[in-house]
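Q: Give me a 3D structure for the following:
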Amino acid sequence: MGKKVLLAVIIVIALFVGFTYWSLSSTSKTFDTCEIVGREEMKQINFREFDSVLVAASTLYEGNTIKNIMQGEQYRKAWSTPVKVPIVFLDTLLDGVHILEEGGGHQTHSLKLKTADGTLLTLRSVSKDPSPLIPKVAESLGLENIVVDGISAQHPYAALVVAKLADAAKILNTRPRLVFVPEQDFLGNYNEKFGNRLFLLEYETEGNAQWLGINAVRTLLDTEDLQELKFEKNKNVIVDHSALVRARLFDLLIGDWDRHSKQWGWAIKDSSEMKVAIPMPCDRDNAFFNLEGVLPTLISNNTFLPEVQSFESDIDFLKGLVSPFDIYFMRDFDENIFEVEARELQVLLSDEEITKAFAVWPKEIRELDADNLIGKIKQRRNDLVTYAKEFHDVVASAEPVTEPLNGSEDLKLNDTQLACFSCSGNDNNER
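A: You can find the predicted model right below:
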């Protein structure tokens, strides 16, 4: 009997390894851009003759039966489904913009733009390039497609819906819109990397804030600059407690687990006595994150990657979603704020508002994913007060932060300033 069991185990392992490599070998590329329907050679198209284009975000993640089992179905159909997208030329965009610099994180290619009045915008690529994140050992074992294919768990158009939901929830956002940027003389040397690609065009979370239309708000800062304003320049700066709690509870509603400090901007509201920092979340790549399949389930778990959580109707490990950012800014927040903001979100995000937000998607994408996501958002909203109380308890009981926040490593802060934002000066906040 022992030999039979051992043989069965060996067969199962062999099948698992075989199916794994079969699944991973079905995609040989690590990066690809969008694909225009019916056009094999984009360089031959005069895009100035058209106002829109039918384009698929990426066909790199198309699956088959084995891939769907081993690596999950994810949002493969949304990535490969063609949608109609407006064409944008930068020399005429908002009466003309200037290219400032190339940016982007580990996966996103971005180009920062500036308008004549000093407003900053960014083109953020819809297709991602995760190759910088692939470990050498994965390459040597032929397993790099685990990382590459993981992008299929991100919805290519999530940010568009999230912005509409944020508007309904009265949360600041970068107002993204989907555009296609063809190769053009204006791009110059940037054509190779940024020409003929699908982007989210959105406002930046720093610089001129006039586009927000908020009285007494003229400036947007990133988190590092906000810290510098408070500590190094000894300004009387406070954070809007209610607005930050609402924004973080909203993150729970949409399943956005990747909320480190570099993904926040702050609208600075000046008053006679102090400056109030109103949070503005950005980078919604991981909203509605849908992790499925044998391999992703094995790799991501509460022990090794507690923050990487699939968007389901309920949150089964809320503690994993609490970050150093939360502890640094909210560890001393009043418990009552969490319940108040949760109940306010329940009112603002009615069934009607949630459904209406998905109207921003093209019909083809709504038919694929909207109903499923709407149901999950509604269930999370209904349970939000419970999540809010738990969230507060986890943050309040956490040990103080002892290391700089992501992106703030260059700031010279003492131990007290490292521990929390309100550790210096008066931070009693009333909305």
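Q: going forward, measure contacts between C-alpha atoms and count neighbours the same way
A: Fine.
Q: Tell me which stretches of the chain form strands.
A: For the chain, the strands defined by DSSP state E occupy 35-36, 52-56, 83-86, 98-103, 110-114, 120-125, 177-181, 197-203, 207-208, 217-222, 237-239, 264-270, 275-281.
Q: Buried residues in the fourth one, which are they?
A: In this case it means strand 98-103. 98-99 (16 or more other CA atoms under 10 Å).
Q: So what angle separates the directions of it and strand 120-125?
A: Taking axes from the mean of the first three to the mean of the last three CA atoms, to 10 degrees, strand 98-103 and strand 120-125 form an angle of 50 degrees between their directions.
Q: let's see this one next to it:
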Amino acid sequence: MRKGIRGFALFIIILLIVVFIVPNVFNSREEKAFSNEARLEQARESYQLHRLGDSITTSISDFYDRSKFAETFLGIHYRKMWHTPISLPVLDLAKFEGGLTYQKLGGGQQTTSADVNSKSGLAYTIRSVNKDQSKALPPIMQYSLARPMFRDQASALNPFGAIITAQLENALGLLHTSPKMYFVPYDSTWHNDFLIHLSGRAVIIEEEPGDEWINKPTFETAYKIVDTDEMIAAWQQSSINIDKQNYLKCRLFDMLVSDWDRHSGQWAWAFIKTKTGNMAKPIPMDRDMAFYKFDDGILNHLALAINHKFQSYNPEYDDVSGLMKNSKELDLKILSSVSQDDFLYQARQIKEQLTPTIISKAFSVYPEEIYAEYGQKHIEIFNQRLKNIEVLAESFYQLLNSDD
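A: Modelled structure (predicted):
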């Protein structure tokens, strides 16, 4: 009996060492990838703005370059896309849009970002391409083996997804931001907080829809731009109508590119004057999950068995209900009165508007080195998903109007 107790105690001790001690001792790789201090020092030594040209060859992150053994458990994902060296333009704050002025740090739980204003007062966001998904863990688990495992799963994200979707949204006549990828160098004249959090990183810079963009053609000369809560409140007070057909088209497009994370916080709304009254048009934002690839690796299959929302960019729509999970509450509010015929009509509109030329042009935004590996594959997947978009629309309608 005592021997069994001692054996169990020894097992618990070893387990605690593996789970809580080892990841915090043998973590030089993590430190290099996620430490602000290490990255800032490297930027200060190697990436001085005045020493760089207009572009730099670098990888977005080497952290996701793993062994075949690790890939078996954690998945292949888009690892090659993340660690392949590519050419990125160097961001000079003094030159972009006449000069950018730092306002404050922003970002969500996993992304580092900075709010900046152009010389003319337009608002932009500069956000890190790489994410720290371990920040979604409870505090105690951020010191455990779960931390490096969660961080690794950012490799399921397509770092160019937001740039590709903007090209396609433009062809569909949807409002959207126009993200561009840059490399942030070091310049001692810039704000210290900006340098600490973003210097030495690959970033996305894009418009931040809000008051600064009122009456600008970028967002259809909207007289007001608000978040979802404010839009819903105005709608319930009958001071605004929602462009439900436009929202439906956005949602079908979300599913086409396998962007499963479309909760209410992922939208801004442009209030536009029309002949029939004031209309709220959706502005989809935060396209980090577009073209997601999660369904490889032993651990990921276990995760999908628990939570089916992590839908991957495959030729077939694996689970439409998973693509709806984060957005169903908002979908029900806006689309409950929309007919199945409308669902099918918007699906056909997307199919007609996204021609082979437009699709090819959209995926050509991949850097040459990335396109060689992924370009044609992703076009073929896209075409197969587009071919079946009417079936998707029918499933979406039926699931939304079911009793479950």
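Q: TM-score of the superposed pair?
A: In this superposition the chains share a TM-score of 0.85, using TM-score structural alignment, normalised by the length of the second structure; 371 aligned residues with a CA RMSD of 2.6 Å.
Q: can I assume Ile56 of the second structure is in contact with Leu91?
A: No. Counting by CA atoms under 8 Å, Ile56 of the second structure does not reach Leu91; the two are 10.3 Å apart.
Q: between those two, who's got more neighbours?
A: Leu91 (20 against 17; other CA atoms under 10 Å).
Q: Quick check: the aligned residue for that one in the first structure?
A: In the first structure, Leu91 of the second structure lines up with Val88, judged by TM-score structural alignment.
Q: can you count the residues close to the aligned residue in the second structure for Glu352 of the first structure?
A: By TM-score structural alignment, Glu352 of the first structure lines up with Thr357 in the second structure. Number of residues near Thr357 of the second structure (other CA under 10 Å) recorded here: 8.
Q: likewise Leu253 of the first structure?
A: 26.
Q: Ala163 of the first structure and Ile254 of the first structure, how far apart?
A: From Ala163 of the first structure across to Ile254 of the first structure, the span is 11 Å (CA to CA, to the nearest Å).
Q: and what of Met42 of the first structure?
A: Relative to Ile254 of the first structure, Met42 of the first structure is positioned 36 Å away (CA to CA).
Q: Name the residues contacting each of Ile56 and Leu91 of the second structure.
A: Residues touching both Ile56 of the second structure and Leu91 (CA atoms under 8 Å, 6 or more residues apart in numbering): Phe183.
Q: hang on, the earlier thing: who are the contact partners of the match of Leu91 of the second structure?
A: Contacts of Val88 of the first structure (CA under 8 Å, 6+ apart): 179-182.
Q: Asp326 of the first structure matches what in the second structure?
A: So Asp326 of the first structure corresponds to Asp331, using TM-score structural alignment.
Q: ok, how many other residues are close to the residue nearest to its match when sequence neighbours are not counted?
A: Distances taken as CA to CA, 6 or more residues apart in numbering put Leu400 closest to Asp331 of the second structure, at 7.8 Å, once the chain neighbours are dropped. Residues lying near Leu400 of the second structure (other CA under 10 Å) number 18.
Q: Tell me the counterpart of Leu400 of the second structure in the first structure.
A: Matched by TM-score structural alignment, Leu400 of the second structure corresponds to Val395 in the first structure.
Q: thinking its match is in contact with Val322, fair?
A: Yes. Val395 of the first structure lies in contact with Val322 (CA under 8 Å); the separation is 6.9 Å.
Q: Need the overlap of contacts for these two.
A: Counting by CA under 8 Å, 6+ apart, nothing touches both Val395 of the first structure and Val322.
Q: Can you tell me how far the nearest residue to Asn215 of the second structure once chain neighbours are set aside is from Gly277 of the second structure?
A: Nearest residue to Asn215 of the second structure in three dimensions, chain neighbours excluded: Thr221, at 3.9 Å (CA to CA, 6+ apart). Thr221 of the second structure sits 15 Å away from Gly277 of the second structure, taking CA to CA as the criterion.
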